[in-house]
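Q: give me coordinates for this.
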Amino acid sequence: MTEILQTPKLVVVFGGSGFVGRHVVRALAKRGYRIRVPVRRPDLAGHLQPLGNVGQIQPVQANVRVRWSVDRAVQGADHVINLVAILHESGRQKFSAVHEFGSRAIAEAARSVGAGLTHISALGADLNAQSDYARTKALGEKAVLETIADAVIFRPSINFGPEDAFFNRFAGMARYSPVLPLLGGGLTKFQPVYVGDVAEAVARSVEGKVEGGRIYELGGPQVLTFKECMEELLTVIERKRILIPVPWWMANMQASILGLLPNPMLTKDQVLQLREHNVVSDAAARENRTLAGLGIQPQSIGTILPSYLWRFRAAGQFQRKSAA
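A: As a prediction, this is how the structure comes out:
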């Protein structure tokens, strides 16, 4: 008898060209899925092609603010993943448009084709949050669950990995500056999570191994203050720098100025976010709505950071064990 080959499932990954997205695409490609990646600029998504086999990954044009493009992008999908997010507003890219309207548009489009949905939110999402980012993230979650009751929602803490915007940014500052700022005294707590672990959780949700209709909180094995994160960073890049506490009022003043730049290092909304701890809740841990509950052993920053921050040492990978 002639064996009938089954066509691999089609997974549509909105935001697949970003930091988290490329790791999600890689995890899905390894599992043999066909992957469609809707992005605003497909011509800038060429870095995704080597992550899979020839023809396995297809960037297409779409914008979550343009509803008809979202509907077109999900045609034929078996599962849809929403990774789209912005850290600051710019032009038409507003928090409400991307996090709330965009999330509802993707959920409604997925429902219309009968596809499953995995939605990436963020720890700290809260309908009553002062931060526009955190509040609109919560509104996005609400829109998703109102549209698809069995959707899977992940709330990761700060993601770290080779292309992250957190450790890489401060390591870059440490190259040239003798001091590093500790906003609010550096007391805010984080639970940094390896982007590869987040991608694995997303891939398992596509496989149907994650119970839907629940919100999962994803954090790493360590809870660290902002100051401890900077100390770990300096240890890895083998540099000595002065850590200067910056009170919240001064941080707000700096953000008022820096926020005017095209690609700001700090905004007033981010200062509001940094005032709140960013760790997995006791309720999530108790109810196994964590990486461990998904059967994933989270990796620590001590294991991963040296694999990509070595380039910030004074002599790169050839640096001796002496502080610069």
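Q: from here on, contacts and neighbour counts on C-alpha atoms
A: Will do.
Q: so where do the strands sit in the stretch 1-150 of the chain?
A: 10-14, 34-39, 57-61, 79-82, 116-120 (DSSP state E, counting those that start in this stretch).
Q: would you do the same for the sequence below? I want to compare the two.
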Amino acid sequence: MMIPAAGSEGSAFQHQRLVTVFGGTGFLGRRIVRHLLRRGFGVRVAARHPERVQAVFRSNEPAPLAVAADVHDKWAVAAALAGAFGAVNAVSLYVEHGRESFDAVHVEGAARLARHAREAGVERLVHVSGIGADPGSTAPYIRARGRGELAVTEAFGAATLIRPAVMFGPDDAFLTRLVKLVRTLPVYPMFGRGQTRLQPVYVTDVAEAIARVLDRSDGADRPCYELGGPRVYTYQELLQSIASEMGTRVRTVPMPFAVWMALAGIAEFLPGTPLTRNQIALMKHDNVASADLPGLPELSVTPTAVEVIVATLDMARNQPI
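A: Predicted structure coming up:
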């Protein structure tokens, strides 16, 4: 795949509205790219390793343009935004390492992107955050997400904030892991007493919602959307529903959050970081879309149920998920 410099796209893209997607090779980002391409947008993926873009998108589907850009590099960010109609910040960081801190990525990097988008004349900016983002939180990840929202709206007043609930999909680190553990563990340890309320949302529905926000022509843009799935569960109910869909039963046992935090502190040093203290902090609070903010229905997106995807994951029990 050809990887041109920003602004050097061929004539095939010149008549299209161009959207630059930062984080466009990630779990959500690559789906955003696909949905934008299907809607006829020109798409430019800004990535630290643009040569990896070709591996993410299949040979039988439209391929986006790729440019090298790191949210820490103001010149690269500015170049990636040149000539763009819209921009999406889908960059995410769940574990800090080196200069990749939550503040550096979710606050400073987000502010830098928003500021350069405004200076480049970008008409629409979508910033992906998350339900529960809180600048006053004691948890570093949650606090950085909240501060990042404030920084983005200060730099780009017309930005649209997208706050998904916990996202799930066939290749995620949430539902896929739950299915595996429900299938294999004789007893499932819950976060606390399992009463945290969750409204999991299908990652493809979130991507479609973002594409529709960028594609709206009716002037009905809203400053913030909270995106949740069709059902609210307690954590225990979610486990039971997953087990039921799999045709099995799950035995659950409460486990104090303090124990989980201790385990996560150790897990953060393991390869692949299977569990983090910030994930535990998120599980202490309900993760449910606000009734006071627009969501998937206002964007005419019908939310997909967790059980539908569980059925596809568990269709062949002998195959790895």
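Q: need the TM-score between these chains.
A: Overlay of the two chains. TM-score (TM-score structural alignment, normalised by the length of structure 2): 0.88; 308 aligned residues with a Cα RMSD of 2.3 Å.
Q: if we can go back for a sec, let me have the strands of the stretch 1-150 of structure 1 in TSV, extended by distance to residue 172 of structure 1.
A: Output for the strands of the stretch 1-150 of structure 1, formatted as TSV (distance: least, Cα to Cα, whole Å):
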stretch	distance to residue 172 of structure 1
strand 10-14	29
strand 34-39	28
strand 57-61	31
strand 79-82	30
strand 116-120	28
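Q: which position in structure 1 aligns with residue 143 of structure 2?
A: Aligned by TM-score structural alignment, residue 143 of structure 2 pairs with residue 135 of structure 1.
Q: so that match sits against residue 128, correct?
A: Yes. Using Cα atoms under 8 Å, residue 135 of structure 1 is in contact with residue 128, at 6.4 Å.
Q: the closest residue to residue 163 of structure 1 other than its chain neighbours: neighbouring residues, count only.
A: Leaving aside its chain neighbours, residue 163 of structure 1 sits nearest to residue 19 (6.1 Å; criterion: Cα to Cα, 6 or more residues apart in numbering). Residues contacting residue 19 of structure 1 under the criterion other Cα atoms under 10 Å number 18.
Q: residue in structure 2 matching residue 19 of structure 1?
A: So residue 19 of structure 1 corresponds to residue 27, using TM-score structural alignment.
Q: distance of its match relative to residue 115 of structure 2?
A: Noted for residue 27 of structure 2: a distance of 25 Å to residue 115 of structure 2, by Cα to Cα, to the nearest Å.
Q: what's the answer for residue 29 of structure 2, then?
A: Where residue 115 of structure 2 is concerned, residue 29 of structure 2 sits at a distance of 21 Å (Cα to Cα).
Q: counterpart of stretch 246-253 of structure 1 in structure 2, which residues?
A: Residue span in structure 2 matched to stretch 246-253 of structure 1, by TM-score structural alignment: 255-262.
Q: contacts for the matching stretch next, please.
A: With Cα atoms under 8 Å, 6 or more residues apart in numbering as the contact definition, stretch 255-262 of structure 2 has outside contacts at 189-193, 276-277, 280, 284.
Q: past the longest helix seen in structure 2, which element shows up next along the chain?
A: Determined from DSSP state H, the single longest helix within structure 2 is helix 140-155. Per DSSP states H and E, the first helix or strand lying C-terminal to helix 140-155 of structure 2 is strand 160-164.
Q: following that following strand in sequence, what is the next regular element?
A: Next along from strand 160-164 of structure 2, by DSSP H and E: strand 167-168.
Q: now what about the very next helix or strand once past that following strand, what contacts it?
A: Per DSSP H and E, strand 167-168 of structure 2 leads on to helix 175-184 as the next helix or strand towards the C-terminus. Helix 175-184 of structure 2 is touched from outside by 168-170, 188, 239, 242-243, 248, 250, 310, 313-314, 321, with contacts defined as Cα under 8 Å, 6+ apart.
Q: among those residues, which ones are in helices?
A: Using DSSP H, the contacts of helix 175-184 of structure 2 in helices are 239, 242-243, 310, 313.
Q: what's the closest non-adjacent residue to residue 75 of structure 1?
A: Nearest non-adjacent residue to residue 75 of structure 1, counting by Cα to Cα, 6+ apart: residue 113, 6.8 Å away.
Q: and that neighbour? What does it align with in structure 2?
A: Per TM-score structural alignment, residue 113 of structure 1 is aligned with residue 120.
Q: just residue 182 of structure 1 next, same as before
A: Counting by TM-score structural alignment, residue 182 of structure 1 lines up with residue 190 in structure 2.
Q: quick one: contacts for that match?
A: Here residue 190 of structure 2 is in contact with 235-236, 252-255 (criterion: Cα under 8 Å, 6+ apart).
Q: distance of the nearest residue to it once chain neighbours are set aside from residue 287 of structure 2?
A: Among residues not flanking residue 190 of structure 2 along the chain, residue 254 sits closest, at 5.0 Å (Cα to Cα, 6+ apart). Distance, residue 254 of structure 2 to residue 287 of structure 2, using Cα to Cα: 19 Å.
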